[in-house]
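Novice: pasting the sequence and the predicted model now:
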Amino acid sequence: MRRLAFALATSAAFPAAAHAQEEDLQQWTLLAAQGPVSDKVVIYAELQPRFTDDVSRLGQLLIRPAIGYRLSSDVTAFLGYAYVRTEPLNGRATDEHRIFQQLSFPILKGAGGFTVTARTRLEQRTVVGADEMGWRFRQQVRAQAPIRRGGQLQAIAWTEPFYNFDTTDWGQRRGFDQVRTFIGLGVPITQGLTAEPGYLNQTVFRRGEDRVNHIASLTLFYRF
């Protein structure tokens, strides 16, 4: 129950150091592109290098393509794949393959351009050299609004708890896995290209001390 309460609390605010924890400074860059191939079908591609251990080395690389189907003008269902290469400083490197299903939909459209959207994702995870598949659920809720009425610069905040449905032979444990919370800006660069710089807090729940990563995050998103 303590872990559940902590995860729910950090969905509204940054996690506090309530008990012993390990910390790291990291930098993540997400390069993404999305666009239609027909009236209903869209494609998506993502490349995400993550520099870890006080931003001294490439600790993880993620590649994630997907295909989506527009159920309505603002609701899209996706089916995708992710390859994740992880190279810890002390430990064995792993290659992970994921299949995922995702639904993106609006929650609120308020006055002055304020919006709240959601991204629901279910992942089936396998690791090379292991036998079992892990199921994980992720729920992101994102709010954004113009900093000035009618302006293009946006204030952005989102949170995303992760929940593991099972325990596997490669290390996934049933229960809350982690929670990520972001605060930053949406900055239009050119037509179709937006940058989202900001601070991302990742708290990973573990036996013993948890791990808190303080991340300088940059997303470059191109819509074509």
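Specialist: That came through fine. Since we're looking at a predicted model, the values are computed, not measured.
Novice: switch to C-alpha atoms for all contacts and neighbour counts from now on
Specialist: Fine.
Novice: surely Met133 and Thr126 touch.
Specialist: Yes: if you go by C-alpha atoms under 8 Å, Met133 and Thr126 touch, sitting 5.0 Å apart.
Novice: what do those two both touch?
Specialist: When contacts are counted by C-alpha atoms under 8 Å, 6 or more residues apart in numbering, Met133 and Thr126 have no shared neighbour.
Novice: now the helices for the chain?
Specialist: 2-10 (DSSP state H).
Novice: can you pull out the strands in the chain?
Specialist: 21-36, 41-52, 57-70, 76-86, 94-109, 115-127, 134-146, 154-164, 175-190, 193-204, 210-223 (DSSP state E).
Novice: identify the residues contacting the last one?
Specialist: Contacts made with strand 210-223 from outside it, assessed by C-alpha under 8 Å, 6+ apart, are listed as 20-35, 192-205.
Novice: can you give me every residue that contacts Arg173?
Specialist: 164, 166-167.
Novice: what subset of those is buried?
Specialist: Asn164 (16 or more other C-alpha atoms under 10 Å).
Novice: okay if I get the contacts of Arg173 as JSON lines plus distance to Asp54?
Specialist: What follows is the contacts of Arg173, written out as JSON lines (distance: C-alpha to C-alpha, whole Å):
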{"residue": "Asn164", "distance to Asp54": "28"}
{"residue": "Asp166", "distance to Asp54": "31"}
{"residue": "Thr167", "distance to Asp54": "30"}
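Novice: below is an additional structure, to be compared with the one above:
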Amino acid sequence: MKKILLISIILNFNISFSQNLKFYGFLPILNQTGKINKKTNYNLFISTTLDSFNQNINGIEYPATDLQFYLQPSIIYIFSPKINYSLSYTYQRNNPFNENYFNEHRIWEQIAFLYNIANSRLSNRLRLEERFIENKINNSYPFSTRLRYQIGFNTPFKNKDFYLNTYNEFYFSLTGAKNATYSENWAYIGCGYKIGKTSQLEVGYLNQIAVRNKQKDLRFLNLLQIMWITNFNFKKNN
């Protein structure tokens, strides 16, 4: 009985003094893809991450705010139906409307492997990022690198206008300033609806977990993701 009581006290102590943070918000996304020629596509991905609720955690006020603006144009080379390569420059602005904002400029290279299983698709992608994150104290952009691996699954429902999309993405900080090597994990599940031949609307739940300091405290960001997906061809196949 004494051991059980001691364990209970320890658990309650850890929970009470935990520095983990939980936020709830909304993630609107525009994801636009177009065909340049038979082998090359472009993609434009724009999003903003909104913390939707005011919170007081351990006496600290966390107001509802825009956490992050994200602009990502990329070029995709289709090596084969199962393999493609991508190259991108990404601009990210954290706390975009607050005085403590800071910018990040990022270049990344990616390879994706696609596998068809009946009417479903299993995807694997590996992305290497070169990051230049603004340090406003000394007015510099120190260099760091990060590796991301994502595994995803997409399958249609019986009504083929609707589909299920899910993925998990692992983030590994390789070089530069970092709180942990395994620094983030993003897990998503959502449902989409095909609107005609060129558009889709997808709604789902995205859970972002990030190591936020050297003490390995975590930030949990629970997001309702709404994504508008469009596909246009500048050049039609002959």
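Specialist: That came through fine. Given the structure is predicted, the values throughout are model-derived calculations rather than measurements.
Novice: let me see the TM-score of these two.
Specialist: Here the TM-score for the pair of chains, by TM-score structural alignment, normalised by the length of the first structure, is 0.82; 201 aligned residues with a C-alpha RMSD of 2.2 Å.
Novice: that older thread, return the member of the contacts of Arg173 of the first structure nearest to Ser72 of the first structure.
Specialist: The closest of those to Ser72 of the first structure turns out to be Asn164 (C-alpha to C-alpha; 29.9 Å).
Novice: roughly how far does the residue most central in space within the second structure sit from Lys82 of the second structure?
Specialist: By C-alpha atoms, centre = their mean, the second structure has its centre lying nearest to Trp186, at 6.3 Å. To Lys82 of the second structure, Trp186 of the second structure is 24 Å away according to C-alpha to C-alpha, to the nearest Å.
Novice: now do Leu218 of the second structure
Specialist: In this view, Leu218 of the second structure and Lys82 of the second structure are 36 Å apart by C-alpha to C-alpha.
Novice: among these two, which residue is more densely surrounded?
Specialist: Neighbour count, other C-alpha atoms under 10 Å: between Leu218 of the second structure and Lys82, Leu218 has more, with 18 against 12.
Novice: next, count neighbours for the counterpart of Tyr149 of the second structure in the first structure.
Specialist: When the first structure is aligned by TM-score structural alignment, Tyr149 of the second structure is paired with Gln139. For Gln139 of the first structure, the count of nearby residues is 18 (other C-alpha under 10 Å).
Novice: isn't Gln139 of the first structure up against Trp158?
Specialist: No: taking contacts as C-alpha under 8 Å, Gln139 of the first structure lies outside contact range of Trp158: 10.4 Å.
Novice: what lies in contact with stretch 35-49 of the first structure?
Specialist: Taking C-alpha under 8 Å, 6+ apart as the rule, stretch 35-49 of the first structure contacts 28-34, 58, 60-71, 223-224.
Novice: same thing with stretch 116-132 of the first structure?
Specialist: Residues contacting stretch 116-132 of the first structure (C-alpha under 8 Å, 6+ apart): 94-109, 133-144, 168-170.
Novice: of those residues, keep whichever come out buried.
Specialist: Buried among the contacts of stretch 116-132 of the first structure by 16+ other C-alpha under 10 Å: 96-105, 133-144, 168, 170.
Novice: who's in contact with Tyr182 of the second structure?
Specialist: Tyr182 of the second structure neighbours (C-alpha under 8 Å, 6+ apart): 170-173.
Novice: now it: how far from Leu147 of the second structure?
Specialist: Distance of Tyr182 of the second structure to Leu147 of the second structure, given as C-alpha to C-alpha: 10 Å.
Novice: so what's in contact with the two at the same time?
Specialist: Counting by C-alpha under 8 Å, 6+ apart, the residues touching both Tyr182 of the second structure and Leu147 are 171-173.
Novice: what's the closest of these to Tyr193 of the second structure?
Specialist: Using C-alpha to C-alpha, these come closest to Tyr193 of the second structure at Tyr171, 28.9 Å.
Novice: export the contacts of Tyr182 of the second structure to JSON lines and tack on distance to Tyr163 of the second structure?
Specialist: Shown next, in JSON lines, are the contacts of Tyr182 of the second structure (distance: C-alpha to C-alpha, whole Å):
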{"residue": "Phe170", "distance to Tyr163 of the second structure": "24"}
{"residue": "Tyr171", "distance to Tyr163 of the second structure": "26"}
{"residue": "Phe172", "distance to Tyr163 of the second structure": "30"}
{"residue": "Ser173", "distance to Tyr163 of the second structure": "33"}
